[in-house]
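J.: Pasted the sequence and its predicted model underneath.
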Amino acid sequence: MPWLDWLSLFVRWFHVVAGVAWIGASFYFIWLDNNLRTPPKWKQDKGIKGDLWAIHGGGFYEVAKYAYGPEQMPQTLHWFKWEAYTTWLSGFALLIIVYYFGASAYLIDPSVNPISPSMAISLGLGVIFGGLTLYEIACRSKLANYPIAFGVCLIALVCIASYLSTQWFSGRGAYIHVGALIGTIMAGNVFFNIMPNQRKMVAAVANKQDIDPKWGASAKLRSVHNNYFTLPLLFIMISNHYPMTYQHPHSWLVLIAIMAAAAWIRHFFNLKHVGKTKPSILVTGAIAMLAITFWVSMPQNTVNDIQPNEETAGVSVKDSHSVGSKESMPITDAQVANVIETHCVSCHSRTPTDDIFSVAPVGVVLDSWEDIERFAPQIVRRASVTKDMPFLNKTGMTEDERQLLADWFAARQN
């Protein structure tokens, strides 16, 4: 359905733009709040708690933060909410377009959990809104008064959601639903807490009433959560391009490890904004990412490490002998072409016949032998190393066929 592809393109584009606006505003205000300094006395007498000066775009800017509020509410007061709302709305629309309309292709992996599309969608919505409900209950309970205990419970919630998602959905579907849960919590923080408390503060200032300290403390807690969620969420948004993460046998642990390292690295910048520079955080974060890389990569071969079977070692792929027995098992061009034709060309063609893909994914076309040779490294990496192709193995490529491609490519390197 080409129209669905175009709809996906425009919604994805809008989602990225909205996300940039939301995260940019979030990062800016965190930086702003952490860089405010004690103002001169004449400003303090006017109720200003902190101020800063900045230069950008050829002009000077003076920013002030009031301890209570201005003496008179300004005619125009800028609110920052639609960046969050439009990011979530476009993201949820994209989830429906890609993963729910295309559940059989993107969300369900029969080798993981052979369920119906309706069941998969129900489970997906359960992960997102069930997780949000548990989070909201925790935030409104006494647990919110104990930040460390709350943090442990929040990490446990994300871990459980990650594990269950990888048991129910395809690798890509699992990661994107964890990301949808985090994004929903972040937008929910704005909608359910930050904005209502800000409205209360504005009303109190306008009516010359006292501001309840709980409003600010509660909103601050939610903002901190959103701050540490940002980098993990950005990783999930790009993870579908890197199958070595979501195709790993312990993909949920890979996801948790990367998100933890990302949040730890974010902690460095949060401290730096308040004048505390701890390079050890960046160093340990980099070491953690390197350790994850080795852990994920070590159990799997790289393309250059693929070795042919003893039966095919040293056999030229140009050898035209037929495969008749174990004593003589040369790999012919015809064998490789037959595997590609059977399992790949329905999608990777200039004129795809697949029921989902009307255009060759990422522009890889395998209609001719020249195409196959040109894309040989990618073919073997995706079919024999990460094994995420054919997509969800919808054409039923066997392990023997994957090994045949690996042997063929290894022989080419000799």
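T.: That came in fine, so what should we check first? Numbers count the residues shown, from 1 in each chain.

J.: Please count neighbours and contacts with C-alpha atoms only from this point.
T.: Will do.

J.: For G216, which non-adjacent residue is closest in space?
T.: Of all residues beyond its chain neighbours, the one nearest G216 is N197 (7.2 Å), with distances taken as Cα to Cα, 6 or more residues apart in numbering.

J.: Run through the strands of the chain in chain order.
T.: Along the chain, counting by DSSP state E, strands occupy 48-56, 59-66.

J.: Would you point out which residue is most central in this protein?
T.: I236 (0.9 Å; Cα atoms, centre = their mean).

J.: Hmm, H177 and it touching each other?
T.: No - at 9.3 Å, I236 and H177 do not qualify as touching, with contact defined as Cα atoms under 8 Å.

J.: and among the strands of the chain, the most buried is which?
T.: Most buried of the strands of the chain, by mean neighbour count (mean count of other Cα atoms under 10 Å): strand 48-56, with a mean of 15.

J.: So which elements touch that one?
T.: strand 59-66 (3 or more Cα pairs under 8 Å, 6 or more residues apart in numbering; DSSP states H and E).

J.: Pasting the second one now:
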Amino acid sequence: MSLLPIFWEWAEFALRWLHVVTAIAWIGSSFYFIALDLGLHPSSDRRQGVHGEEWQVHGGGFYFIQKYMVAPARMPEDLVWFKWESYATWLSGFALMAVVYYLGAELFLIDPNVMELSNGAAIAISIASLAFGWIAYNTICKLMLGKGDTYLMLILYVILVVMAWGYTQVFSGRAAFLHLGAFTATVMSANVFFIIIPNQKIVVKDLVAGRTPDAKYGKIAKQRSTHNNYLTLPVLFMMLSNHYPLAFASQYNWIIAALVFLMGVTIRHFFNTMHAHKGMLWWTWGLTVGLFLIVMWLSTAGIFMQDKGEDEAAALGPMAQKFASAEGFEDVHDIVVTNCSMCHSREPYWEGMAAPPKGIRLETTQEVATLAKEIWLQAGVTHAMPPAGSYMALDDESRDAIRKWYEGAIEG
């Protein structure tokens, strides 16, 4: 058995786990501080510099929290910084994207039916788009400073919609949604790295030097933190979307993405208003449900099936050619088509299934050869697929044929 694919599979799992753990830490602290900031009451003792305070109870104890605006009179001896959660989330996410989408560009990143790209060109576009996102957003924030957050958020929304459309014109649907999430997450993490933390360090430096800090640095940092708060939920949707082809494989996937960003705003607006003691805006949930129903309708309005023709006319990448020409491929192709295409087809035959799971189709020579590793892992090394209780379950002889074919191609 070839150990390298097993290593990369576990590396992907480990990075995904790390990414989830760090994201929980970042999102948790971000949501907490936004809620705390909005819920502060005026200081009871009116101490100099105290902007607001709040009593909280958790874990069997009471906490008394005060916020200074712009800063306390002197530098505290022990100051906790909330930054590593953001950095670790972005770094682990980028590493995961490199392992899955860059090393597996031919399988997950590139869709010849969307755009013919080499692996190198696709990866270069991916990285350049992330850098562009931060540069464009940061430039607009600086130009719009002091001109109203509403206008700034509208411009940011337009940028996100344009990027949603652009990604779907370049990458596979699955990769387009993932990149839209990465694009947004890059903006969020860069806000922390380039704006929020440096501004806080300027304030700390002034305190140490005995100077009165300028309030503008705190206002700018708070603005960027608020942007991050409203962008968090759409990013989570994009990251989870790769499991749901009805979202990313629709002809109208970029419109679905645009509506998801609006739902993120409506949900966060409800909670932010509640934390600010301004009432419970239940209408935001009605609007969210309405937007979600539109998303559901768009997903069924057309699955993205723009094929260039039968498998004989489809172009095989270098790795796919290797597996298609390997000994035993014809037998494996028959096994897969017979036992897997009931669900993994353009129009699944399994009752209640609207789209192939994860958007994976296993009907043509191109599809089976391109997804060789996934087939080997899911049906050869493990018994994850086909489902054990179904009549399509594979016998040991068929699984052995899959292993011999894949491993023979790798060793050859």
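T.: Looks like it came in fine. This one's a predicted model, so the numbers in the text were calculated from it and none came from an experiment.

J.: Quantify their similarity with the TM-score.
T.: The TM-score (TM-score structural alignment, normalised by the length of structure 2) is 0.75; 338 aligned residues with a Cα RMSD of 3.1 Å.

J.: sorry, back to before: what do we get in structure 2 for the residue nearest to G216 of structure 1?
T.: By TM-score structural alignment, N197 of structure 1 lines up with N199 in structure 2.

J.: how many neighbours does its match have?
T.: By other Cα atoms under 10 Å, 20 other residues sit near N199 of structure 2.

J.: ok, now A149 of structure 1?
T.: Count around A149 of structure 1 with other Cα under 10 Å applied: 12.

J.: follow-up on the earlier one: just so I know, which of the strands of structure 1 lies nearest R374 of structure 1?
T.: With Cα to Cα as the criterion, R374 of structure 1 lies closest to strand 48-56 of the strands of structure 1, at 48.4 Å.

J.: Quick one: the residues in structure 2 that the closest one pairs up with.
T.: With TM-score structural alignment as the criterion, strand 48-56 of structure 1 aligns to 50-58.

J.: What segments of the stretch 201-350 of structure 1 are helices?
T.: In the stretch 201-350 of structure 1, the helices defined using DSSP state H, counting those that start in this stretch lie at 213-238, 243-246, 251-273, 279-297, 333-343.

J.: Using CSV, lay out these together with distance to L405 of structure 1.
T.: Output for those, formatted as CSV (distance: least, Cα to Cα, whole Å):
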stretch, distance to L405 of structure 1
helix 213-238, 28
helix 243-246, 19
helix 251-273, 25
helix 279-297, 20
helix 333-343, 7
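
J.: The equivalent of E77 of structure 2 over in structure 1: neighbour count?
T.: Taking TM-score structural alignment for the superposition, E77 of structure 2 sits opposite Q75 in structure 1. Counted by other Cα under 10 Å, the residues lying close to Q75 of structure 1 total 6.

J.: next one: S390 of structure 2
T.: By other Cα under 10 Å, 10 other residues sit near S390 of structure 2.

J.: Would you mind measuring from it to M342 of structure 2?
T.: Separation of S390 of structure 2 from M342 of structure 2 (Cα to Cα, to the nearest Å): 11 Å.

J.: Matching N227 of structure 1 against structure 2, which residue comes up?
T.: Alignment note (TM-score structural alignment): N227 of structure 1 maps to N229 of structure 2.

J.: and the biggest helix by length in structure 1, how far from structure 2 on average?
T.: Longest helix of structure 1, by residue count under DSSP state H: helix 2-34. With mean Cα distance after the TM-score superposition for structure 1, helix 2-34 of structure 1 departs from structure 2 by a mean of 0.5 Å once superposed.

J.: For A401 of structure 2, what is the corresponding residue in structure 1?
T.: Aligned by TM-score structural alignment, A401 of structure 2 pairs with nothing in structure 1.

J.: and A401 of structure 2, how many neighbours?
T.: Using other Cα under 10 Å, the number of residues around A401 of structure 2 comes to 17.

J.: doesn't D334 make contact with it?
T.: No - contact criterion Cα under 8 Å: A401 of structure 2 and D334 do not qualify, at 11.1 Å.

J.: Pull the contacting residues for the aligned residue in structure 1 for T300 of structure 2.
T.: Structural correspondence for T300 of structure 2 with respect to structure 1 (TM-score structural alignment): S297. Counting by Cα atoms under 8 Å, 6 or more residues apart in numbering, S297 of structure 1 makes contact with M244.

J.: any idea how far I176 of structure 1 is from S297 of structure 1?
T.: Here the distance between S297 of structure 1 and I176 of structure 1 works out to 22 Å (Cα to Cα).

J.: Repeat that for I292 of structure 1.
T.: Counting by Cα to Cα - I292 of structure 1 and I176 of structure 1 are separated by 20 Å.

J.: So if I had to pick from the two, which one is more boxed in?
T.: Just comparing I292 of structure 1 and I176: by other Cα under 10 Å the higher neighbour count belongs to I176, 25 against 19.

J.: contacting residues around the aligned residue in structure 2 for the more buried one?
T.: I176 of structure 1 maps onto L178 in structure 2, with residues paired by TM-score structural alignment. Applying Cα under 8 Å, 6+ apart, we find L178 of structure 2 in contact with M238, M239, S241, N242.

J.: Give me the number of neighbouring residues for the spatially closest residue to P232 of structure 1 that is not a sequence neighbour.
T.: Closest residue to P232 of structure 1 apart from its sequence neighbours, by Cα to Cα, 6+ apart: M259 at 4.5 Å. Residues lying near M259 of structure 1 (other Cα under 10 Å) number 22.

J.: now swap in K142 of structure 1 and tell me
T.: 10.

J.: I figured A219 of structure 1 hits N197, correct?
T.: Yes - the pair A219 of structure 1 / N197 is scored as a contact, 7.0 Å apart, by Cα under 8 Å.

J.: Which residue is the nearest non-sequential neighbour of V337 of structure 2?
T.: Per Cα to Cα, 6+ apart, closest to V337 of structure 2 is E363, 5.6 Å.

J.: what residue of structure 2 matches up with G130 of structure 1?
T.: Match for G130 of structure 1 (TM-score structural alignment): F132.
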